[in-house]
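Q: I'd like to go over a predicted model; first the sequence, then the structure.
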Amino acid sequence: MKPVTPFDSASSSLYFEEAHSADVVNARMAPNADARLRQVMTILVEHLHAAVKEIEPSHEEWLAAIRFLTETGQMCTDWRQEYILLSDILGVSMLVDAINHRRPSGATPNTILGPFYVANSPEYENGANICLDGKGEPLRVAGCVRDIEGRPIANAKLEVWQTNDDGFYDVQQKGIQPDSNLRGVLTSDAEGRYWFRSVKPRHYPIPSDGPVGRLLGAIGRHPNRAAHLHFIVTAPGYDSVITHIFTPDCPYRDADAVFGVKRELIAEFNKIDDPDAAERVGFSAPFWSVSWDFTLAASTQPRRAIP
């Protein structure tokens, strides 16, 4: 093995060599570059060069990688972000989220936002039915928003969205689903309580007709997300929670394509056959019911953004 000599930035920074390739690249950064950006770029270059040296790709393989990244960018639209999808299936989205949302014990954990969130969804009174297309098994969702000490949080905002029973979000089926189907914003009452009507979520595939889908197929992975409802819960003075609740009976619960399932977010869904109970919530029996409380932690100082 050829011995590796120490890198001398003063004499070697102008000339590329395999042994110290990352050092040569990083030495080109200007001394007045933003310190955080310098840190990020230094680490990225070091790990990228280390991976290339370990893989030793052929020219054809490297060009295939470039084509994949190019096609990933070309697949992006106003409502579909293929790079977010790539980050999701590699587990990076969940890792970044975990790093940025280390909360006290007992606080509701975060999970990924996903690519189909839509701001300014319709506002509903508690008890409203957010299912506009009438498809699926009726579901009642109810619970309370509390702080770490167990005190109710009044006027917390809860944004919820999910797919319909065909496995699509409304934005994926413009002109087929009603606008804002299975989306809504609710507000907790004076005792922190909320409740609404919807349909039991079902599993669905992430978009698999692009380069990310082809990559999943090539490595023998399925594209299915475990059945879930999305939530964003916010209240002044508290950290916002971006999260899901998952059904316990989904076949993809333990193999979610984007690693979004956390044990603490698996809920208990109960099937209710009592006609009187169904009538009280505006359903016909049978229907599903889930109780889910959100626990918010006091606000923390946000991390400084990279310029």
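A: Right, received. Where do you want to start? Because the structure is a prediction, the values reported are computed rather than measured.
Q: Every contact and neighbour count from this point should use C-alpha atoms.
A: OK.
Q: Mind telling me which residue is nearest the centre of the chain?
A: In the chain, the centroid-proximal residue (C-alpha atoms, centre = their mean) is Ile112; its distance is 1.8 Å.
Q: which of the residues in stretch 72-85 are buried?
A: Using 16 or more other C-alpha atoms under 10 Å as the test for burial, stretch 72-85 gives Thr72, Met75, Gln81, Glu82, Tyr83, Ile84, Leu85.
Q: Contacts only, for the residue nearest to the centre of the chain.
A: Applying C-alpha atoms under 8 Å, 6 or more residues apart in numbering, one finds that Ile112 lies in contact with Ser93, Met94, Asp97, Ile242, Thr243, Gly260.
Q: That one: which element?
A: For Ile112, there is no helix or strand it lies in under DSSP states H and E.
Q: Tell me how far it lies from Lys262.
A: To Lys262, Ile112 is 11 Å away according to C-alpha to C-alpha, to the nearest Å.
Q: Check Trp62 too.
A: 35 Å.
Q: Which of the two has more residues huddled nearby?
A: With neighbours defined as other C-alpha atoms under 10 Å, Trp62 and Lys262 compare such that Lys262 has more, 16 against 13.
Q: quick one: contacts for that one?
A: Lys262 makes contacts with Thr111, as judged by C-alpha under 8 Å, 6+ apart.
Q: got the buried residues for the longest helix along the chain?
A: Across the chain, the helix with the greatest residue count (assigned by DSSP state H) is helix 35-55. Using 16+ other C-alpha under 10 Å as the test for burial, helix 35-55 gives Arg38, Thr42, Val45, Glu46, His49.
Q: Can you tell me the closest non-neighbouring residue to the second one?
A: Counting by C-alpha to C-alpha, 6 or more residues apart in numbering, Thr42 lies nearest to Asn26, which is 5.9 Å off, once chain neighbours are set aside.
Q: And the first one, by the same measure?
A: Among residues not flanking Arg38 along the chain, Met29 sits closest, at 7.6 Å (C-alpha to C-alpha, 6+ apart).
Q: Also the fourth one?
A: If the residues on either side of it in the chain are set aside, Glu46 comes closest to Ala22, at 5.3 Å by C-alpha to C-alpha, 6+ apart.
Q: In addition, the following structure is provided for comparison:
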Amino acid sequence: MRNINENTITPAVLESLADCPDPRLKEVLSALVRHLHDFAREVKLTEAEWMAGIQFLTATGQKCDDKRQEFILLSDTLGLSTLNVALNHAKSSQATEATVFGPFHVADAPQFELGDDISGGAAGEPLFVRATVRGPGGEPVADAVVDVWQADTEGLYDVQRADLASAQGRGVLRTDAEGRLHFRGVMPVAYPIPTDGPVGRMLDVTRRHPWRPAHVHFMIVAPGYETLITHVFSDGDRYLDSDAVFGVRSSLIGDFVRHPPGLAPDGSEQASDFHVLDFDFVLERAGTVGAGNGVR
């Protein structure tokens, strides 16, 4: 491999992968090399720009920890997360659409019983969620594991608050024998994604806003069905058509109905306004549509 130049470097790198024992790894790496090299040639990448890119990716990694995933945020804001979801989670017409995972999911969230308040003291107007989880034939999906997480009235997730000793606005519940789910949280609000890292700087220099429309995250897992990772968005939110991470689907827009003080769905008497969301989730059977059915 002597005397490599801009015309011979790509085939030389591809040849170096010839003995890769994993066919899929060889396919992915070969395509990555070809597209990266073509990108550099197309834009005539300068050495200064190349170094700036390395520094940007380094800073992105340095911003990651057990509570913050800047690389997911980068993938989201470049539309790669939504593209990946679309490629791997094609749905039949009756199934609930998937959307981006986001950077704020936390494993091992607290377990709750149906009807419990998952807010953990998070600030916000009360929200009562009533949902069903069904299969494509309308059959109830009993004992489905439903992971829920959301921001508070200031647009912050619990992991963004260093002073919290316990979880807020997140929890894991299971559907009943009829596939029903109900719990209490807080009314979501629109919020900006974190802008204190390299992704925020990228948005700033490209004159993009960082806002996401109000939503609640759901991840639903049940044997025999494809895992569903999705949101329910609040109808009427000003950012539905300009979501910073391109995650909105019309089918995922729910009606968060505002009610005056009075009797809530759980039988409690509410002294202030509260909201009620009714939403039905339909799971795809595992292995029937699309390529992906695992938890990311």
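A: Nice, thanks for sending it over. Here the structure is a predicted model, which is why all the values come from computation and not from measurement.
Q: Could you measure from the counterpart of Phe274 of structure 2 in structure 1 over to Ile272 of structure 1?
A: Aligned counterpart of Phe274 of structure 2 in structure 1: Phe287 (TM-score structural alignment). Between Phe287 of structure 1 and Ile272 of structure 1 the distance is 5 Å, computed by C-alpha to C-alpha.
Q: Sketch out the helices for the stretch 1-150 of structure 1, chain order is fine.
A: For the stretch 1-150 of structure 1, the helices defined by DSSP state H, counting those that start in this stretch cover 9-12, 21-26, 35-55, 59-74, 82-89, 92-100.
Q: Including distance to Gly134 of structure 1, could those helices go into TSV?
A: Listed next are those as TSV, based on distance: least, C-alpha to C-alpha, whole Å:
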stretch	distance to Gly134 of structure 1
helix 9-12	67
helix 21-26	57
helix 35-55	49
helix 59-74	35
helix 82-89	29
helix 92-100	33
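Q: What does Leu78 of structure 2 correspond to in structure 1?
A: That one, Leu78 of structure 2, aligns with Leu90 by TM-score structural alignment.
Q: My read is that that match contacts Val258, right?
A: Yes - under the criterion of C-alpha atoms under 8 Å, Leu90 of structure 1 makes contact with Val258 at 7.3 Å.
Q: Neighbour count: the two, which is higher?
A: The residue with more neighbours, out of Leu90 of structure 1 and Val258, is Val258; 23 against 15, by other C-alpha under 10 Å.
Q: What lines up with that one in structure 2?
A: Looks like Val258 of structure 1 aligns to Val245 there (TM-score structural alignment).
Q: Then Gly150 of structure 1?
A: When structure 2 is aligned by TM-score structural alignment, Gly150 of structure 1 is paired with Gly138.
Q: how deep is the residue lying closest to that match once chain neighbours are set aside tucked in, by neighbour count?
A: Nearest residue to Gly138 of structure 2 in three dimensions, chain neighbours excluded: Val282, at 7.9 Å (C-alpha to C-alpha, 6+ apart). Burial measure for Val282 of structure 2: 21 neighbouring residues, criterion other C-alpha under 10 Å.
Q: what sits against Val282 of structure 2?
A: Gln94, Ala95, Thr96, Val133, Arg134, Gly135, Pro136, Gly138.
Q: switch the cut-off to 7 Å
A: Applying C-alpha atoms under 7 Å, 6 or more residues apart in numbering to Val282 of structure 2 gives the contacts Gln94, Ala95, Thr96, Val133, Arg134, Gly135, Pro136.
Q: what's the answer for Ala109 of structure 2, then?
A: Counting by C-alpha under 7 Å, 6+ apart, Ala109 of structure 2 touches Arg170, Gly171, Val172.
Q: quick one: secondary structure of His182 of structure 2?
A: Under DSSP: H, G, I helix; E, B strand; the rest coil, the three-state class of His182 of structure 2 is strand.
Q: Determine which residue in structure 1 is aligned with it, please.
A: Aligned partner of His182 of structure 2 by TM-score structural alignment: Trp195.
Q: quick one, strands of structure 2?
A: 126-134, 145-149, 170-174, 180-186, 191-192, 211-212, 215-221, 228-234, 253-254, 256-259, 262-263, 269-270, 274-282 (DSSP state E).
Q: mind giving me CSV with these and columns for distance to Phe112 of structure 2?
A: CSV is the format used below for these (distance: least, C-alpha to C-alpha, whole Å):
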stretch, distance to Phe112 of structure 2
strand 126-134, 14
strand 145-149, 10
strand 170-174, 5
strand 180-186, 9
strand 191-192, 26
strand 211-212, 27
strand 215-221, 15
strand 228-234, 19
strand 253-254, 23
strand 256-259, 22
strand 262-263, 23
strand 269-270, 21
strand 274-282, 19
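Q: Those strands: which one's closest to Asp163 of structure 2?
A: Closest to Asp163 of structure 2 of those is strand 170-174 (C-alpha to C-alpha; 16.5 Å).
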